[in-house]
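Participant: only geometry, no sequence info:
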């Protein structure tokens, strides 16, 4: 009995309508002192209010399980993407109700106003959908779903607690990966800004002899097959397959810089996942290495169906560290893991020429054995400062420093090119497109 009473009081909440009615009763009693002709009206109003209140309590608590609810979630969330979640509600009361819903979302979102209102007819059910956009990878803990129900009288709210504590992992952006995957399968990557690279020649692998269609290279016409078939036939070539593509991700402090709510490491991880997926669709083998002051994750190159899941699991909990990258360790790791010439896409960041000069000797050694592509980031905030109009001496000083640092980035590109190292200088938001563009260019020009 005590447990029931305790639960009754714990889950009973007063509404604004109740306080308005009480205020009206108080006003009537006060007016009865000045206007005796009111007589018993205040008392009748008060006792009518008590009766209605009791009826409201009976309506709300007369059904033991008046509401059923559960949370609808995907198995995992995609980082920096809109993820659809929902709360299912079913009304078991024999009358219409007003419902308020609180879903206890993870603390990482720092939201305390996730409150939904709806109206349910008898025996009706609804799904209230909402969007969450995580900004960090890792594990996100959800709490209970709390439902507040009021009857048509609306004097009280009864709370229902549905303990649905669950932990959802937030993976690198697999939703963006799927978009690029569908485009790659249908050869529509140009819709995302992926450039079509003109081929300078044929790759090493012959695919088939097919009927000539307008637009085919006339130099590829197979005259022997044409003579046999009596119609123009042309040779079809495909990209050389089973090349090794490795993404090497720098986890040092230079990758902790934030941009648009994400760190540079998150941008590099998302771009790596998309690039490796496209590489596997192009029949290449995909591999992964993470590095900081010590060796991180190593996933040898492969193109089995389970390879992408291995890479996602490896990138799931990667975090930036606070020391500089040990480039000698990276060099020895690449030499021991990569057994054949491969495309090595190194995601890192340089803010000055001195930072490049510390790493350049090791980059030159790696480039002797593999095709090295260094990907680093354009500082968009500095670019904005350099383009602003300077109105005073302090603004001129800031603009000059910003222009110098932006110019250093361009010098880094030239310095790498001087040593035969390809590079991409990209704004974080354009990283996916620029990286895939470069990969397709390398494939088309047979540089690997």
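Facilitator: Received the coordinates, thanks. Every value quoted in this text rests on a predicted model; they were computed, and no experiment measured them.

Participant: all contacts plus neighbour counts: C-alpha atoms, from now on.
Facilitator: Fine.

Participant: my read: residue 96 touches residue 153, true?
Facilitator: No - between residue 96 and residue 153 there is no contact, the gap being 10.5 Å when judged by C-alpha atoms under 8 Å.

Participant: what's near enough to touch residue 293?
Facilitator: Residues counted as contacts of residue 293 (C-alpha atoms under 8 Å, 6 or more residues apart in numbering) are 252, 323-326.

Participant: could those residues go into TSV alongside distance to residue 265 and neighbour count?
Facilitator: Formatted as TSV, the entries for the contacts of residue 293 read as follows, by distance: C-alpha to C-alpha, whole Å; neighbours: other C-alpha atoms under 10 Å:
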residue	distance to residue 265	neighbour count
252	9	23
323	14	13
324	14	15
325	13	21
326	17	17
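
Participant: nearest to residue 126, of those?
Facilitator: Proximity of the contacts of residue 293 to residue 126 (C-alpha to C-alpha) peaks at residue 252, which lies at 47.4 Å.

Participant: tell me the contacts of that closest one?
Facilitator: Applying C-alpha under 8 Å, 6+ apart, the residues contacting residue 252 are 291-293, 320-325.

Participant: now for these: which two are most distant?
Facilitator: For the contacts of residue 252, the farthest-apart pair by C-alpha to C-alpha is 291 and 322; their separation is 12.2 Å.

Participant: for the nearest residue to residue 443 once chain neighbours are set aside, list the residues it contacts.
Facilitator: Taking C-alpha to C-alpha, 6 or more residues apart in numbering, and ignoring the residues beside it in sequence, residue 443 has residue 239 as its nearest neighbour in space, at 6.9 Å. Residue 239 makes contact with 203-205, 282, 443-444 under the criterion C-alpha under 8 Å, 6+ apart.

Participant: A further structure is provided below for comparison with the first:
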């Protein structure tokens, strides 16, 4: 900033405060009264009264304006306090409570507008009466993007009983709110006392009840394996008892989140990264509840976040705080670099679940070879969201040569995706290309299936 600009800057700040913070505006009533005085002044001029009517009408307006302005409350006599939750889920209603306090001793009418971020639903100004004392105003809004947002000010306009002029004030009321991913599936699982997980009204497979690790002794039922009967316990209780086994706990599940350009594509108003993040957190909750350890790595062209393996539901909060504000970068992702970083950090064998886009798998020349090498020390599960546009073009009717050409291309891309899946499955690498509404269901089911088979 130059010296001349530094000298003039205090004046600009004064003008900004005057016009935006403490400006006085005429109301609709004053404008209508001023316009209605014009016919009266014209009538008086025609009747030969000269400008007497004109000066009388305008003089009354001036006197009323002076009285109105003098009676308006001072800015310091109006106090606003905002209350809102510290965190909210994406797309959920955010309740906001504003308490207005009037210390002027007179009734005023107000219009209130909150300083909402651009990604929040916009609202009309809140209007009402503010008697002496305090009034509580409530409204709801919704956030459309994850992250940490700050609500800095409240914009208030108020007028008195005469209602010719209104003042506007910019009240400082700084608060922050964290917008988390939609955690309804995670909370539904953690709060469930059943032996199954319900996701979007559909039942995920039952938790594995067999394995190699001893869990408990219970009563024998006809469907139990006779080889697991505990004869010593049966002799003590004089009824058949059986040993209950479960899969081994303490395994490591590593989640890789692609934050590259392709993950910023929207599907029905939600980005692929949002959908993948919600599915990843649900998988983490299930794995931690099963007694396993969970690590997480987020990457684009470079490593963005790495959370080492941890156990217990308290670790879920660590994962959530690390990734709730992740955004997709407008660059091509580099999954090979992320896998190399993970290979250096994670020496212990783990189930590595990669949330990415199928195009990244197909376009990366060295991807298949590196995945086969990585498969030797880790169990891999590749996840991708199916492209609804390709599915729609595959089902389109060929009513013209142009549509036939587009359909042929769509089928070609679909065949490439299936060929990559078959190639990876042949190498012992599981690949899931599922619709967006089935991603959470598919990844949790596959994890529980792997646990039941003790493939890790």
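Facilitator: Yep, it's here. Every value quoted in this text rests on a predicted model; they were computed, and no experiment measured them.

Participant: give me the TM-score for this pair.
Facilitator: Here the superposed chains carry a TM-score of 0.82, computed using TM-score structural alignment, normalised by the length of structure 1; 442 aligned residues with a C-alpha RMSD of 3.9 Å.

Participant: so residue 45 of structure 1 touches residue 25, yeah?
Facilitator: Yes - assessed by C-alpha under 8 Å, residue 45 of structure 1 is found in contact with residue 25 at 6.7 Å.

Participant: in JSON lines: the contacts of residue 252 of structure 1, plus secondary structure and distance to residue 396 of structure 1.
Facilitator: Formatted as JSON lines, the entries for the contacts of residue 252 of structure 1 read as follows, by DSSP: H, G, I helix; E, B strand; the rest coil; distance: C-alpha to C-alpha, whole Å:
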{"residue": "291", "secondary structure": "strand", "distance to residue 396 of structure 1": "39"}
{"residue": "292", "secondary structure": "coil", "distance to residue 396 of structure 1": "37"}
{"residue": "293", "secondary structure": "coil", "distance to residue 396 of structure 1": "38"}
{"residue": "320", "secondary structure": "coil", "distance to residue 396 of structure 1": "34"}
{"residue": "321", "secondary structure": "coil", "distance to residue 396 of structure 1": "35"}
{"residue": "322", "secondary structure": "coil", "distance to residue 396 of structure 1": "33"}
{"residue": "323", "secondary structure": "coil", "distance to residue 396 of structure 1": "34"}
{"residue": "324", "secondary structure": "coil", "distance to residue 396 of structure 1": "33"}
{"residue": "325", "secondary structure": "coil", "distance to residue 396 of structure 1": "35"}
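
Participant: grab the nearest non-local neighbour of residue 176 of structure 2.
Facilitator: Beyond its immediate neighbours in the sequence, the residue positioned closest to residue 176 of structure 2 (C-alpha to C-alpha, 6+ apart) is residue 150, lying 4.3 Å away.

Participant: ok, the one you found - how many residues close by?
Facilitator: Counted with other C-alpha atoms under 10 Å, the burial measure for residue 150 of structure 2 works out to 14 neighbours.

Participant: ok so, going back, so between residue 45 and residue 25 of structure 1, which is more surrounded?
Facilitator: A direct count of neighbours by other C-alpha under 10 Å for residue 45 of structure 1 and residue 25 places residue 25 higher, at 20 against 16.

Participant: and that one, what pairs with it in structure 2?
Facilitator: Residue pairing (TM-score structural alignment): residue 25 of structure 1 is matched to residue 37 of structure 2.

Participant: excluding residues flanking it in the chain, which one is nearest the alignment partner in structure 2 of residue 147 of structure 1?
Facilitator: In structure 2, residue 147 of structure 1 lines up with residue 156, judged by TM-score structural alignment. The spatial neighbour of residue 156 of structure 2 that comes closest, neighbours along the chain excluded (C-alpha to C-alpha, 6+ apart), is residue 112 at 4.7 Å.

Participant: the helix or strand containing that neighbour vs structure 1, mean deviation?
Facilitator: Residue 112 of structure 2 is located in strand 108-114, with elements delineated by DSSP states H and E. On the superposed models, the aligned residues of structure 1 are on average 1.9 Å from strand 108-114 of structure 2, with distances taken as mean C-alpha distance after the TM-score superposition for structure 1.

Participant: where does the helix or strand just after that strand end up in structure 1?
Facilitator: Downstream of strand 108-114 of structure 2, the next assigned helix or strand under DSSP H and E is strand 126-130. Mapped onto structure 1 with TM-score structural alignment as the criterion, strand 126-130 of structure 2 occupies residues 116-120.
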